[in-house]
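> predicted coordinates and the sequence they were generated for:
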Amino acid sequence: MTHSYWGALRTRIRRRRALIAAGGAVAGAALVAACGGDDDEAGEEGPKDTSGLLTKPVDTTKQARRGGVLKRNVSADAPSLDPHQNFAPVVPFYETVMGRLVGFKPGIMEFATEEVEGDLAEGWELSPDKLQITFKLRPGTKWHPVAPVNGRAVDVQDIIFSWERFSRIGSQRGGLVNAVNPAAPVLSVNAPDSQTVVVKLNEPLVYALALFGARENFNILPREAGDQYDPRSKMIGTGPYYMADYQRSVAITLKRHPDYYDKNVAWVDEIQYPIIPEYAQMATQFRAGNIFVPLVGTGIQQEDVLQLKRDVPEISLYQSGALSFGVRLIFGWKTAALRDERVRQALSMAYDRDLWIDVFNNAPAFEAAGLPVERRWFSSISSIVEAYDGWRLDPRDEKGFGPNAKYYKHDIAEAKKLLAAAGFANGLELMSSGPRGTEYGVNFPREVEVREGMQAEIGVRFVPNRIDYQTEFIPRFRDVNGQFEGIAYRSGPPPTSSDAVGVLTFWYFSKAGTSFLGFDAGEKGDGSGDPHVDQEIKRAQQEFDTNKRKAITQELDRYLAKKMYAIMGLGGASGFSMAWPVVQNFEAYKGAQQNTNRIQNMHWWLDETKPPLRKV
């Protein structure tokens, strides 16, 4: 790979840092402006908005009117629509179209906390021994008005059919179904009567209920999926919108479910998702008002936000929560070098996380414009969103994190020493695998270029291996517990539970199924896991005291920093999102790790007196 973007970026950064180090204040300020801002951190009291550019979110639900067409976008076709599989481009539709036994409450004018609420089940009880959940189904819930179900009522046979199907073919079944994985929590799902579903667990599990709300787990299908339609090409659910049309490489269209049980949501009549794989084309369509809100992950690059706001001031600019870019780097344990923790530590220390934030979050430019920015680094938990505050530690705070924070700090000299101690004084060569399409978003190639450019500075050379996502990457790299050569870039599927302990279980528990990263503490490549990690995760799974559970996850965060069994991400910062003013309730209703698309689509409404539908 030729590192053209990385090379130009590195040259600019080196010039900037050299000028600043030499005390060239005037020249340095000019160069900083050319690079997009300055590097000053916010004051001790926290960043404040002095820009005058931000639109304040407002809950306007009381003024909401039904109707209109919401225009969004996606970046790639769906390899399959099957809701018991997990493909990145289909996430908005798993969330919005399908139903589950429970869901997650939105944050209203605040960040979401992943609190569970009812969906197909209107209520539930947990037995005193915490080994049984009894769900009561919501009466009168209807399937979508499409053949072959034609809006009939949901019944317990649908629930049992869906569980049996998920148990056979679900890509996440190893994380839930005890018959598939003896360490998985769910022993059985039965229906003693027409309104009751009983779930039996093998042991108490603090996040058991949330397992039945995650979009990648137990989605409920009609029993007709067995023989009357193919769920790989047709998606039928109970969600607030149904899939009315899908033209491959053109668009996906959703329409409001007329019999959705909650009549106080789902305001727009239709949601259009044109499939736009090229960033420049998507940005042009947004600028022209043909897209009202770019989809998260395929939206306006942070470096383009300020210029777009200057060019089209009618577009509203909002501060969103913590926003990060890039996917996880996972290790192939067939490569002996990667079984040495010193090599993994060196790869982590080669990353300049603050530079990553400067580049992809455009943090200096936002700060220079007077916008408030808070930076965050990833640790072992695979998210930096606010829902995990208190559960995870930020390595930027070396005092709070402890001595293992150094493994996240950019230190080229120390990284080279670690490689030399591991026997690679002259560097090493690694295969670098990932999808060749836009399944990870349109920015994925540039993200990889920057990451591998940083690691090249310690002598690591990468041989690119870009392959088909569905037919090659998933079966050969994503779902094989690290049994491959080199490194790979992995996005989904997301954890089977968004609870912090569930996230750690998904990635690091040796009996988690295909999601387990595949490491072993003995560095033999046998995939046996780390006994200390397994012990602490198991302890956290059965600890129902929140503060005690937080203490366990924080200590695991410190321990895993040294082991560096994966690099979950680099860093992120306060995000800035854009929407045309026609979209009301934007940033007023928030999701966290689960159901963000569903929450947005349910609570946004269109004020057709505002741009771009009516010019100012």
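Nice, thanks for sending it over.
> okay, CA-based contacts and neighbour counts for the rest of this
Will do.
> next SSE after the helix or strand in which Arg165 is found?
Arg165 is part of helix 156-169, with elements assigned from DSSP states H and E. Downstream of helix 156-169, the next assigned helix or strand under DSSP H and E is strand 186-193.
> using the three-state scheme, assign Met431.
Secondary structure, DSSP: H, G, I helix; E, B strand; the rest coil: Met431 is strand.
> gap between the two ends of stretch 518-536?
For stretch 518-536, the first-to-last residue distance is 17 Å (CA to CA, to the nearest Å).
> ranges for the helices of the stretch 351-500 of the chain?
Ranges of helices in the stretch 351-500 of the chain, per DSSP state H, counting those that start in this stretch, are 353-360, 363-368, 398-401, 412-421, 444-456, 500-508.
> any chance of those helices in JSON lines, plus mean neighbour count?
Shown next, in JSON lines, are the helices of the stretch 351-500 of the chain (neighbours: other CA atoms under 10 Å):
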{"stretch": "helix 353-360", "mean neighbour count": "22"}
{"stretch": "helix 363-368", "mean neighbour count": "25"}
{"stretch": "helix 398-401", "mean neighbour count": "14"}
{"stretch": "helix 412-421", "mean neighbour count": "19"}
{"stretch": "helix 444-456", "mean neighbour count": "20"}
{"stretch": "helix 500-508", "mean neighbour count": "24"}
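> alongside the first one, take a look at this:
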Amino acid sequence: MSNRLAFLRRIAASGAVAAALLAPAAALLADAGPAVAQEKPQTGGTLNVIVQPEPPILVLGLNQQGPTQTVAGKIYEGLLRYDHALKPMPSLAESWEVSEDGLTYTFKLRDNVTWHDGKPFTAKDVVFTTTKFLPETHPRARANFSHVESVTAPDDHTVVFKLKQPFPAFIKAFEVSSAPMMPAHVYEGTDYKQNEKNATPIGTGPFKFDQWVKGSHIRLVKNENYYLEGKPYLDAISFRVIPDAASRALALETGEVDISQFNDVEPFDVPRLKALPHLDLTTKGYEFVAPLSWIEINHREAPLDNPKFRQALTYALDREFIRDKIWFGLGRVASGPVNSVTTGFEADKKTYEYDPEKAKALLDEIGLKPNGDGVRAEISFTPMPYGETWARLGEYIKQSWSKIGVKVNLESTDVAGWVQKVSNWDYDATNNFVYQYGDPSLGVARTYISDNIRKGVMFSNTMGYSNAKVDDLFAKAAVENDPAQRQQQLSEVQKILVEDMPVIWLLEMEFPTFVNKRVHNAVTTAIGTSENFADVWVDKKN
């Protein structure tokens, strides 16, 4: 804690730091109390972690899927990390400053960092990563760094980003999955995707690649030259590939594996595993991605294009039942497009309680009267093919909407078919969930802005929703440097969206992370088990 406090005092003392960063730093200083005595970490041992599905590659700059980050987050690092409140913390950058006008971000890099092959990590690697490698290979990073006018390195341990205009969300763009630092000496001047070193990834993290037995396991070993003295504590991490959900639950139950995360465990298995004496359950560690689930609706067909029809469908769903009986208590009922743990959340807005009678009244109002069979409208629903829980949700939606006279035809498909149908707008309704990445300008606006209606592209505005006022408010909030004014813009856009109901928000999802009680410090930041595990240790007495 002493190093972190010293760092925060340096930040708080800098007159060049943006006001948006001063307040969080001061709050952390005020909250810092006496150090709490902790059990001394033990060194050595191997940690066993589930990874599923098996990653296609371990180079995080080339692939940012969840399983890749689970493994590669221990190999690669970003400039910053983020605590559970999304406040930035040092990683490869030991300190940073933001100019008062929000246009200049200056990072001071640690001076004792080496790549796994022994070459020094310098500012050259940061410039290469953010101006050449990631803009070519990483869609999210490409968007984030499109706001940058120039990236320069005054010396080997200083990097300066000059923005074209203020972009307050930029401080959230440096987490390991958003901007993993890549070795310039390995990739510069090569075909990044075909580089022979992709088979043996080279990062700066606390663990190095050792072995990959396809279909079985991936083994990482301790980086003996890691820049934090005495870390990591573990000798190795073995990531176990276990395709079957029942087998994953059994592996946790028997102690064969120590950690699960994200969708490793089906929600209906959670109560049983939670009761086991050797396992701890936490839902922390997902604050940065802040997953939000919803029902997507194609606005290109009537009556789906009518906001009152979408409102009626919302009133017809008991979202507390969905949380408690389908997701077994995991999650919070969503109130709108911004997760309550994400920057910019607005609580004071219209909400939709479960009220089938109000739903019927809205359908009557727009002229959808029931026919002789009690049917007012007929639509198809394509459940997301990601396991039994999502299939159960589809059945519940069908039953619930039938009670207000909306007939639902369920259309099942595989993952490839689902992606093709949704991305090409060949659907009436489906369900999905997306990540928010700590700020509405990074992970929320993309779903609702008109210029992101892109046929063939998943996780864009596949609904075809368009509202010029929403476009304008998201655009203004993206570049607004005054935190109060920016919050006003974000609050206004949320109030508009809950009236238009472009999608039906269901849950602020909470994934269950199970950790064997012999494991310490598995979840310490806003990316949870995707962190680098430098601080993780195992009690070998258990």
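Happy to help now that I have it. Just so we're clear, the structure is a prediction, and the values are computed from it rather than from any experiment.
> looking at the helices of the stretch 351-500 of the first structure, which is nearest to Gly527 of the first structure?
helix 500-508 (11.0 Å; CA to CA).
> now Thr252 of the first structure: closest residue in space that isn't a chain neighbour?
Rather than Thr, residue 252 of the first structure is Ile. Leaving out its chain neighbours, the residue that sits closest to Ile252 of the first structure by CA to CA, 6 or more residues apart in numbering is Tyr246, at 4.5 Å.
> returning to what we had before: quick one: closest of the helices of the stretch 351-500 of the first structure to Ser432 of the first structure.
Nearest of the helices of the stretch 351-500 of the first structure (CA to CA): helix 444-456, 9.2 Å.
> elements contacting that closest one?
Packing partners of helix 444-456 of the first structure (3 or more CA pairs under 8 Å, 6 or more residues apart in numbering; DSSP states H and E): helix 4-21, strand 460-467.
> got these as CSV, with distance to Asn178 of the first structure and mean neighbour count columns?
Formatted as CSV, those follow (distance: least, CA to CA, whole Å; neighbours: other CA atoms under 10 Å):
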stretch, distance to Asn178 of the first structure, mean neighbour count
helix 4-21, 47, 15
strand 460-467, 33, 16
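> and the ones you listed: which comes nearest Ala561 of the first structure?
It's strand 460-467; of those, that one is closest to Ala561 of the first structure (CA to CA) at 20.8 Å.
> and that closest one with helix 412-421, angle?
Angle between the axes of strand 460-467 of the first structure and helix 412-421 is 80 degrees (criterion: axes from the mean of the first three to the mean of the last three CA atoms, to 10 degrees).
> got the angle between strand 460-467 of the first structure and helix 444-456?
160 degrees.
> after superposition, how close is strand 460-467 of the first structure to the second structure?
After superposition onto the second structure, strand 460-467 of the first structure sits on average 3.2 Å from its aligned residues (mean CA distance after the TM-score superposition for the first structure).
> dump the residue contacts of Gly572 of the first structure.
With contacts defined as CA atoms under 8 Å, 6 or more residues apart in numbering, Gly572 of the first structure is in contact with Ala322, Leu323, Ser324, Phe325, Ile357, Asn361, Arg375, Arg376, Trp377, Phe378, Ile384.
> err, Ile458 of the first structure, not the other one
Ala350, Ile412, Ala415, Lys416, Gly427.
> if we go to 6 Å?
Shown in contact with Ile458 of the first structure (CA atoms under 6 Å, 6 or more residues apart in numbering): Lys416.
> what does the residue nearest to Ile252 of the first structure correspond to in the second structure?
Applying TM-score structural alignment, one finds that Tyr246 of the first structure aligns to Trp212 in the second structure.
> for Trp124 of the first structure, same thing?
Counting by TM-score structural alignment, Trp124 of the first structure corresponds to Trp96 in the second structure.
> pretty sure that match is touching Thr106, no?
Yes. Taking contacts as CA atoms under 6 Å, Trp96 of the second structure lies within contact range of Thr106: 5.4 Å.
> between these two, which has more neighbouring residues?
The neighbour comparison of Trp96 of the second structure against Thr106 (other CA atoms under 10 Å) goes to Trp96, with 24 against 21.
> for the aligned residue in the second structure for Leu428 of the first structure, which non-adjacent residue is spatially closest?
The alignment partner of Leu428 of the first structure in the second structure, by TM-score structural alignment, is Glu378. The shortest distance from Glu378 of the second structure to any non-neighbouring residue, by CA to CA, 6+ apart, is to Lys407 (4.6 Å).
> quick one on the thing from earlier: the helix holding Arg165 of the first structure: how far from the chain's middle?
26 Å (CA atoms, centre = their mean, to the nearest Å).
> find me the equivalent region of stretch 291-299 of the first structure in the second structure.
The aligned range for stretch 291-299 of the first structure is 257-265, by TM-score structural alignment.
> show residues contacting the matching stretch.
Residues contacting stretch 257-265 of the second structure (CA under 6 Å, 6+ apart): Asn48, Val49, Ile50, Ala251, Phe511, Thr513, Phe514, Val515, Asn516.
> save the helices of the stretch 351-500 of the first structure as TSV, and put in distance to Pro531 of the first structure too.
TSV is the format used below for the helices of the stretch 351-500 of the first structure (distance: least, CA to CA, whole Å):
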stretch	distance to Pro531 of the first structure
helix 353-360	30
helix 363-368	40
helix 398-401	22
helix 412-421	25
helix 444-456	30
helix 500-508	11
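> if we can go back for a sec, would you mind measuring from the match of Leu428 of the first structure to Ala173 of the second structure?
From Glu378 of the second structure to Ala173 of the second structure the distance is 43 Å (CA to CA).
> how about Gln489 of the second structure?
On the measure of CA to CA, Gln489 of the second structure and Ala173 of the second structure end up 21 Å apart.
> ok, Tyr76 of the second structure next?
Using CA to CA, Tyr76 of the second structure is found at 15 Å from Ala173 of the second structure.
> same drill for the two, tell me which one is more crowded.
Tyr76 (31 against 21).
> circling back: just the terminal-to-terminal distance for the match of stretch 291-299 of the first structure.
End-to-end for stretch 257-265 of the second structure, by CA to CA: 13 Å.
> same thing with stretch 219-229 of the second structure?
23 Å.
> again with stretch 204-222 of the first structure
End-to-end for stretch 204-222 of the first structure, by CA to CA: 30 Å.
> over to stretch 196-215 of the first structure?
Using CA to CA, the two ends of stretch 196-215 of the first structure sit 22 Å apart.
> on that earlier part again, from memory the match of Tyr246 of the first structure sits against Pro201, does it?
No. Counting by CA under 6 Å, Trp212 of the second structure sits too far from Pro201 to count as a contact (11.4 Å).
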